[in-house]
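[1] sequence first, predicted model second:
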Amino acid sequence: MDRRRFIAGTALAATLPLIGLRGAMAASPRGRLLAPALNKGDTVGLVSPSSATADRLGLQLAREQMEALGFKVKTGEHYAARHGHLAGTDAERAGDLNAMFADRQVKAIVCVRGGSGAARLLPLLDYELIRRNPKVLLGYSDITALHSAIHAKTGLVTFHGQIGAGSWNRFNADQFERLFFQRELMEYRNKVDHDGELVPRRNRTLTLRPGIARGELVGGNLTVLTALAGSPYLPDFRGKILFLEDVGEAPYRVDRMFSTLKLMGALDQIAGFIFGECSDCSPGDGYGSLTLDEILDDYILPLKIPAYRGAMIGHIPEQFIVPVGGKVEMDATAGTFRLLEPVLAAD
């Protein structure tokens, strides 16, 4: 995968001494920063901060899907560019993102796709500009790097959810409408799908440790998050609810990344844990592979905090839009979490 090759190339987790990682984690910003609420007819900016889109149809779909949601669309100058596997050079991609935050006409910024490369932009972003012009930022997977850095540096609540060129099915569009237009204090409860079965198998949650916890959400893609270890672009994990997802990672790599979170002190600081989907993460052929169940048992159960897995978060067709920095109450027994406070500023 492109993302894995990029992370292996940086060799951040492997080469950075773990001593001092606690001190390298970002301090809490002065307070949460909320983007203005959205309305139909607003202008949305489409940007490509990570990988290039493989074909023109994907770019066209991103525009048409934003228009179908009721928005006018403005595209970044380089959103269709290519530099290797990236959607333009680092300077071009960062410039598009900074320009969208500076543009008074643009009310929200949607990432066309993920892939890899967003972490390369973090030193080039204008965080003071972003703090002065808070806006909705939406995307997932590699966009985790932007969510983590922007929240750590500015306190802005951003949104881990569907990308512009992804599937805007009825579930995802409804999530968007309820969260951004109706400003609902969402309860995130998995969609029940019997699919002809006597007992439903799809979208099941599994309690790792029962209980209720409250805190702000941090997290996103496990691979991308742990690749920021030792940098100033990680959020403060103290008292937070950590949510994670991933795709195409063998269990031994998932184990290595959880080990990084443990050694850097992040796991010992969180108040609750939500694991979404790890798509295509089965052990495969081989002898003696750890399972995801065993990995979560090893790293999460000793924390003795409320925890569950199976939330509709990740590389799946129907997925939650999760506010990074939003204050929630999670119920690990029920397999749900709900917003306690608005995640958008009042009109």
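    Thanks, I have it.

[2] contacts and neighbour counts: CA atoms only from here.
    Fine.

[3] quick one, what contacts the closest residue to Gly161 other than its chain neighbours?
    Nearest residue to Gly161 in three dimensions, chain neighbours excluded: Ile321, at 4.3 Å (C-alpha to C-alpha, 6 or more residues apart in numbering). Residues near Ile321 by C-alpha atoms under 8 Å, 6 or more residues apart in numbering: Phe159, His160, Gly161, Gln162, Gln175, Phe176.

[4] could you identify which of those has the most neighbours?
    Gln162 (31 neighbours; other C-alpha atoms under 10 Å).

[5] for stretch 82-90, which positions count as buried?
    Arg82, Leu86, Ala87, Gly88, Thr89, Asp90 (16 or more other C-alpha atoms under 10 Å).

[6] no no, stretch 117-134
    Those would be 117-122, 125-127, 130-131, 133-134, for stretch 117-134 by 16+ other C-alpha under 10 Å.

[7] what about that stretch, distance to the chain center?
    16 Å (C-alpha atoms, centre = their mean, to the nearest Å).

[8] now stretch 265-278
    14 Å.

[9] now do the same end-to-end measure for it.
    23 Å (C-alpha to C-alpha, to the nearest Å).

[10] cool, stretch 123-138 as well?
    Termini of stretch 123-138 sit 20 Å apart (C-alpha to C-alpha).

[11] ok, stretch 81-99 next?
    16 Å.

[12] with stretch 136-153 instead?
    OK, stretch 136-153 end separation, C-alpha to C-alpha: 16 Å.

[13] so who does the spatially closest residue to Ala266 that is not a sequence neighbour touch?
    Of all residues not flanking Ala266 in the chain, Phe237 sits nearest, at 5.8 Å (C-alpha to C-alpha, 6+ apart). Phe237 makes contact with Val218, Ala266, Leu267, Gln269, Ile270 under the criterion C-alpha under 8 Å, 6+ apart.

[14] okay, now the one to match up with it:
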Amino acid sequence: MARLRHRQYPAAHRACPLDGRDAGRAGGGVKNGFKIGIVCASSRFAKARADQIDEWMARRHPGREVAVVFHPACFLKHGHFAGDDRARADAFVEFANDPRLDAIWFARGGYGSCRIAESVIPRLDAVARKKRYMGYSDAGSLLAGLYKAGFEHLAHGPMASDSVRRDETADGALSWLTTGRTDWIEPSLALDPRPAVAFNLTIIDQLTGTALEPDLTGHVLMLEEVAEAAYRIDRMMFHLTGQASIRRVAGIRLGRVSEVTPNDPDFGQTPEEIVRYWCLRSGIPFLGTADIGHDAANKVVPFGRR
């Protein structure tokens, strides 16, 4: 496949151009011209949404001390996906390994990152390991694989498309992407020193037993979900908590479970009651709630120790 060129933007809203300076740093504060690469590893991504993100960045960072660069493959279409598996994989690897970019931000979720994760991780180099990566929902498949591979700068948190939903949400995400610190942190992390991770329930349930499943021994596992019926949440918790690997976590926190689809007859238990039931049955401590979810209040959860 021919090497993809970076997309050009209208002068009013384009991201800072890529230059030849060293990048990929994971420490320190924001430096002038910090560049974040946006990739789409999953479902289709609308050009109109990218334009909205450009406009938001222009308002919040008019001096371009922080800028975003969309990989052109974000706008490909291949059935459900933002380009076929090879195009999405190549785009992720290209931006992750690019020393002119400082961090990687997932454009959106949907479905598809599990189809490319195993193929891209062996192709990532030392530059890629220095970068920060942020996303949630379907991006969790790649984050899980990266965490298993020893990448140290990963976080569940708002995606690029969330920037047009609420300023505070995206500002919190950008703070972590640029400095590794943010006030938009999941609050329980300030009180619990144990390593933590956060995943969509469907994603982590499907990852168990695969080559992408990381070792979560001793971790606080935070879960969230959207648009699932109560019986499906119950079935996923049965499967997840039945795994020997998951029974080694320090405990489970439950984020928001939103847009629960109707169950006929009514299931008779709330999502929290379901999770508590399976935690009790499996011997996994239920640690309470987590401030994460498929919404504009979704907080940042850095993976691992802090």
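    Perfect, I can see it now. The model shown is predicted, which means the values in this text are computed figures rather than measured ones.

[15] overlay the chains and give the TM-score.
    Scored against TM-score structural alignment, normalised by the length of the second structure, the superposed chains reach a TM-score of 0.79; 272 aligned residues with a C-alpha RMSD of 2.6 Å.

[16] one step back: the residue nearest to Gly161 of the first structure maps to what in the second structure?
    Aligned by TM-score structural alignment, Ile321 of the first structure pairs with Val300 of the second structure.

[17] where's that match relative to Arg247 of the second structure, distance?
    For Val300 of the second structure, the distance to Arg247 of the second structure equals 24 Å [C-alpha to C-alpha].

[18] can you check Leu240 of the second structure too?
    9 Å.

[19] the two: which is more packed in?
    Neighbour totals were compared for Leu240 of the second structure and Arg247, and Leu240 leads with 22 against 19 (other C-alpha under 10 Å).

[20] just checking, that one touches Ile203?
    No. In this structure Leu240 of the second structure lies outside contact range of Ile203 using C-alpha atoms under 8 Å: 10.5 Å.

[21] now the helices for the stretch 101-250 of the second structure?
    117-120, 126-130, 140-148, 167-179, 201-207, 230-241 (DSSP state H, counting those that start in this stretch).

[22] so which of those helices comes closest to Gly293 of the second structure?
    Within the helices of the stretch 101-250 of the second structure, the stretch nearest Gly293 of the second structure is helix 201-207; the backing value is 10.6 Å (C-alpha to C-alpha).

[23] where does that closest one end up in the first structure?
    Going by TM-score structural alignment: helix 201-207 of the second structure matches residues 222-228.

[24] count of residues packed around Thr15 of the first structure?
    The burial count for Thr15 of the first structure: 8, using other C-alpha under 10 Å.

[25] that one pairs with which position in the second structure?
    Checking TM-score structural alignment: Thr15 of the first structure goes with nothing.

[26] got a list of what the nearest residue to Asp42 of the first structure once chain neighbours are set aside touches?
    Excluding the flanking residues, the one nearest Asp42 of the first structure by C-alpha to C-alpha, 6+ apart is Phe71, at 5.3 Å. For Phe71 of the first structure, the contact set (C-alpha under 8 Å, 6+ apart) comprises Lys40, Gly41, Asp42, Thr43, Val44.

[27] the alignment partner in the second structure of Lys262 of the first structure and Val257 of the second structure: what is the separation?
    Using TM-score structural alignment, the equivalent of Lys262 of the first structure in the second structure is Thr241. Distance, Thr241 of the second structure to Val257 of the second structure, using C-alpha to C-alpha: 18 Å.

[28] per the alignment, name the residue of the first structure opposite Ser42 of the second structure.
    Match for Ser42 of the second structure (TM-score structural alignment): Ser50.

[29] do Arg276 of the second structure as well
    In the first structure, the residue matched to Arg276 of the second structure (TM-score structural alignment) is Asp297.

[30] can you tell me how far its match is from Leu261 of the first structure?
    Relative to Leu261 of the first structure, and taking C-alpha to C-alpha, Asp297 of the first structure is found at 15 Å.

[31] what does Leu38 of the first structure give?
    Distance from Leu38 of the first structure to Leu261 of the first structure, by C-alpha to C-alpha: 35 Å.

[32] same deal with Gly139 of the first structure?
    For Gly139 of the first structure, the distance to Leu261 of the first structure - C-alpha to C-alpha - is 23 Å.

[33] ok, now Arg132 of the first structure?
    From Arg132 of the first structure to Leu261 of the first structure the distance is 32 Å (C-alpha to C-alpha).

[34] and if you look at Gly272 of the first structure?
    Taken as C-alpha to C-alpha, the span from Gly272 of the first structure to Leu261 of the first structure is 14 Å.

[35] same question, Pro235 of the first structure
    12 Å.

[36] repeat that for Ala145 of the first structure.
    15 Å.

[37] likewise for Thr43 of the first structure?
    38 Å.

[38] again, but for Asn169 of the first structure
    Taking C-alpha to C-alpha, one finds Asn169 of the first structure at 34 Å from Leu261 of the first structure.
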